[in-house]
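S.K.: please find the sequence and the predicted model below.
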Amino acid sequence: MPPPTVREPLSPWPFAGLVGLACVAFLIGATPLVVGAPWWAVVLLVLVWLGALGLAIAWFTTRPRAVALLPAVVALVWVATVVGGARFLDWA
């Protein structure tokens, strides 16, 4: 009988990244109410968020620290979209 395999302890970084992505999802969901962004901008932000969620799931065990950075990247995309839309596209 083969010896049981030793499991490495789980890293907390991917869990923190998924919690961060959940927080950014609330930012994106509130964007049309608070900022007055058009529907197409919100759809693009949701697509960016879904792409980040897919990467987070794919990288959960292979790149745990990168998963923790994904919410910051998506939040920066959100800020750039909101500020750029308010400045150049006259969003309220």
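M.R.: Yep, it's here. From a predicted model like this one, the values you see are computed outputs, not experimental measurements.
S.K.: from here on, contacts and neighbour counts on C-alpha atoms
M.R.: Fine.
S.K.: can you pull the buried residues of stretch 1-14?
M.R.: Going by neighbour count (16 or more other C-alpha atoms under 10 Å), the buried part of stretch 1-14 is 13, 14.
S.K.: got another one to weigh against that:
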Amino acid sequence: MAIPQRDQASPWPFVAMVGMAGCFFLYAASGLLAPWYGVVLLLAVWVVLFVVATRWWTPHPRRTLLLPVIAVVVWFAVLVLGEALFDWTA
């Protein structure tokens, strides 16, 4: 009697989580450029993206690759706009 093979796990969510971990360090180190409330806002955005990544893990494994890219774009945009509009400096 043969044991049925399950579908292989997709590697893409693992790659996305490595990207999300890297983005976490960007967000956490933003205190060098942004005030505390900017860092809190950024970390809240990161938590939302992380939750979405965990929810998409099985049903949409390839979509998880977009989330670290979105996280970097949001991080960059918030810091650039914060510097331009609110004079956030190091």
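M.R.: Perfect, I can see it now. Remember, predicted model here, so these are calculated numbers, not experimental data.
S.K.: superposed, what's their TM-score?
M.R.: Scored against TM-score structural alignment, normalised by the length of structure 2, the superposed chains reach a TM-score of 0.92; 89 aligned residues with a C-alpha RMSD of 1.4 Å.
S.K.: mind checking how far the corresponding residue of structure 1 for residue 58 of structure 2 is from residue 41 of structure 1?
M.R.: In structure 1, residue 58 of structure 2 lines up with residue 61, judged by TM-score structural alignment. Look at residue 61 of structure 1 and residue 41 of structure 1: by C-alpha to C-alpha, to the nearest Å, they are 32 Å apart.
S.K.: more crowded one of the two?
M.R.: A direct count of neighbours by other C-alpha atoms under 10 Å for residue 61 of structure 1 and residue 41 places residue 41 higher, at 17 against 14.
S.K.: residues touching that one, list them.
M.R.: By C-alpha atoms under 8 Å, 6 or more residues apart in numbering, the contact set of residue 41 of structure 1 is residue 81.
S.K.: tell me which element it is part of?
M.R.: Following DSSP states H and E, one finds residue 41 of structure 1 within helix 39-58.
S.K.: how much space between residue 17 of structure 2 and residue 76 of structure 2?
M.R.: Taken as C-alpha to C-alpha, the span from residue 17 of structure 2 to residue 76 of structure 2 is 19 Å.
S.K.: between the two, tell me which one has more neighbours.
M.R.: Neighbours per residue (other C-alpha under 10 Å) separate residue 17 of structure 2 from residue 76, with residue 17 holding more: 19 against 14.
S.K.: list the contacts for that one?
M.R.: 53, 68.
S.K.: tell me the angle of whichever strand or helix holds it relative to helix 36-55?
M.R.: In the assignment (DSSP H and E), residue 17 of structure 2 maps to helix 12-28. Going by axes from the mean of the first three to the mean of the last three C-alpha atoms, to 10 degrees, helix 12-28 of structure 2 is angled at 170 degrees with respect to helix 36-55.
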